[in-house]
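Undergrad: Quick one, what's the 3D model for this:
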Amino acid sequence: MQWHDKGIILSMRRHGEKALILNLFTENHGRHSGVIKPSRKNQGDYEIGTYVRCQWHARLEQHLGYWALERISSPLAAIINDSEALCALTASTSLLDVLMPLNESHEQLFSAFLKLHLGFKERNWHGAYIEFERALLEAAGFKLDLKHCAATGQKDDLAYVSPKSGRAVSFEAGKPYEKKLLRLPVYFLKSKTVQNALSILELVEALELIEYFLERYALEIHGLKMPMARQRLKKVLAERVEHQRLA
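TA: Model (predicted):
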């Protein structure tokens, strides 16, 4: 059995003395594993975050199988000196590796991941990262609805988010329950044309909101914890916010 696809390398581990087991997130086959035997010449093609054309083959579908890969592009050259972007790259691949079941296609999530990949290369990744995590949360079965008030239906003066439904609540409707509601970050009130220009503080606030729902509705119910790479991303960005505040 064999198939062809495109995917991004999520993780790797040694398999014997000369082989690697690579996890890829592919466009049409979801997260998938396989073995590859790199040569000295192409070892750099298998870095985490690399976008590849891939062929997977095995005698039976349930077997581990083998990869044949052709490198398309990698964002690493553009972000190698950017510690925050490197943290975001490892956070995104780690989240997919932890949360996505094997062999389950998620086309919208893959599209969001490719946009993030392009954002790294163009050094304009903040908004794309938030949309990636939002798509990841939706693929895990929980959708945020932040366009109108859950209580009144109005689209203006939105200020809170229900921790149970993930729906927005207006300032007037939510004020009596303020202590029980989450604050709606400014990022989600911006138009698409300006979301990529968000400040680091706005990025951290958006990350915190999505983190709440990822932990409650995607990770904890499966006995999983937030990957260390994602925790490190939040810590690095929060430290920059604090440094800016004290400057």
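Undergrad: Please count neighbours and contacts with C-alpha atoms only from this point.
TA: Noted.
Undergrad: And the strands in this structure?
TA: Chain-ordered strands for the chain, with DSSP state E as the definition, fall at 2-15, 19-26, 30-36, 51-57, 66-73, 158-161, 168-170, 182-183.
Undergrad: which parts of the fifth one are buried?
TA: Residues of strand 66-73 classed as buried: 66, 67, 68, 69, 71, 73 (neighbour count, 16 or more other CA atoms under 10 Å).
Undergrad: what's next to it, contact-wise?
TA: Contacts to strand 66-73, defined as CA atoms under 8 Å, 6 or more residues apart in numbering, come from residues 34-36, 45, 50-58.
Undergrad: quick one, that strand and strand 51-57 angle?
TA: Here strand 66-73 runs at 170 degrees with respect to strand 51-57, directions being taken by axes from the mean of the first three to the mean of the last three CA atoms, to 10 degrees.
Undergrad: how far is strand 66-73 from where the chain is centred?
TA: Using CA atoms, centre = their mean, to the nearest Å, the distance from the centre of strand 66-73 to the centre of the chain it belongs to is 22 Å.
Undergrad: separation between residue 148 and residue 173?
TA: 12 Å (CA to CA, to the nearest Å).
Undergrad: to compare against the first, here's another:
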Amino acid sequence: MEWAGEATVIARRKHGENAVILTALTREAGLIRGVVPGGASVRRAAMLQPGNRVALRWRARLDDQLGSFAAEPARARPGLMADADALAGLNAVAALLPWALPERDPHPRLADATEALLDDIDAGAPWAERYLRWELVLLDELGFGLALDRCAVSGAHEGLAYVSPKTGHAVTAAAAGDWAPRLIPLPGPLGGTTGGLAEALALTSHFLDRMAAAHIGKPMPAARARLSQRLTRGLGRSEISRGPG
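TA: Down below sits the predicted model:
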């Protein structure tokens, strides 16, 4: 078995004296793992930092084997290590992907969203809202997508105010009626009229927890909670930008 192409490093861990086991995100093959001989050397370790793009060739005798990588640099993302905020964003993404995705299960849309998010963080562009949208894509790709653009009861696209905690469907205030106290207010960043980034991340967290209980069987990685705390502790007000503006 063989695969070749560009990928983004998601995680690495030491394997023996000189090798590392690399987990990488590919558009065509999903998450793939393999051994990189000599990957623990100083020169190779710099190339294999999480978030960097690398050119990989993966080989295995059998499809269910771990296999091995030949790796070459493609594009570094030094901005992901530039400060604590950027590193927190990278750590959350790098923890959530292996938590949520089985190996070798392609999700091209999620891979594209991941690359766009990491590019924004690397460039120092505002990325808080893109991160929030990335979590929505993650939920959608795994069958837990939220329907926030129309009322599940009336079909209206205006006046959306709540979200069902069970179905993830939006409803208007009028349609909610007496059920409103049992619903989650739809936050402003997701099309509602109240609440901000903290409320929006609490909403996606609720459905990530539901996904974990129904589909994954293990709690969300702590890195996600740490990022949420940073984003909602004033950092979100500046949209997590290291640049001007």
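Undergrad: Mind telling me the TM-score for this superposition?
TA: Once the chains are laid over each other, their TM-score by TM-score structural alignment, normalised by the length of the second structure reads 0.88; 232 aligned residues with a CA RMSD of 2.0 Å.
Undergrad: before we move on, the earlier item: wait, which of the buried residues of strand 66-73 of the first structure is closest to residue 206 of the first structure?
TA: Within the set of these, residue 73 lies nearest residue 206 of the first structure; the separation is 28.5 Å, counting by CA to CA.
Undergrad: Give me the aligned partner of that closest one over in the second structure.
TA: Under the alignment (TM-score structural alignment), residue 73 of the first structure maps onto residue 75 of the second structure.
Undergrad: And the strands of the first structure: which comes nearest residue 204 of the first structure?
TA: Distance to residue 204 of the first structure, taken as CA to CA, is lowest for strand 182-183 among the strands of the first structure, at 12.8 Å.
Undergrad: Would you mind getting the average deviation of that closest one from the second structure?
TA: Comparison of strand 182-183 of the first structure with the second structure after fitting gives an average deviation of 0.9 Å (mean CA distance after the TM-score superposition for the first structure).
Undergrad: which residue numbers in the second structure go with that strand?
TA: Correspondence between strand 182-183 of the first structure and the second structure is established over residues 184-185, with TM-score structural alignment as the criterion.
Undergrad: Need the residues that contact that stretch.
TA: Contacts made with stretch 184-185 of the second structure from outside it, assessed by CA under 8 Å, 6+ apart, are listed as 161, 162, 163, 164, 165, 192, 194, 203.
Undergrad: Apply 6 Å and report the result again.
TA: For stretch 184-185 of the second structure, contacts defined as CA atoms under 6 Å, 6 or more residues apart in numbering pick out 161, 162, 163.
Undergrad: any idea which of the residues you listed is closest to residue 25 of the second structure?
TA: Proximity of those to residue 25 of the second structure was ranked by CA to CA; the top entry is residue 163 with 31.8 Å.
Undergrad: Quick check: chain neighbours aside, which residue is closest to that closest one?
TA: Counting by CA to CA, 6 or more residues apart in numbering, residue 170 is the residue found nearest to residue 163 of the second structure once chain neighbours are left out, at 4.3 Å.
Undergrad: neighbours around whatever residue of the first structure lines up with that neighbour, how many?
TA: Residue-level alignment of residue 170 of the second structure against the first structure, with TM-score structural alignment as criterion, gives residue 168. Counted by other CA atoms under 10 Å, the residues lying close to residue 168 of the first structure total 28.
Undergrad: Residue 1 of the second structure too?
TA: The criterion is other CA under 10 Å. On that basis, residue 1 of the second structure has 11 neighbouring residues.
Undergrad: Tell me how far it lies from residue 231 of the second structure.
TA: For residue 1 of the second structure relative to residue 231 of the second structure (CA to CA), the value is 42 Å.
Undergrad: Let me see the contact set for residue 200 of the second structure.
TA: If you count contacts by CA under 6 Å, 6+ apart, then residue 200 of the second structure has residue 187 around it.
Undergrad: Looking at the first structure, which helix is longest?
TA: What stands out as the longest helix in the first structure, according to DSSP state H, is helix 228-246.
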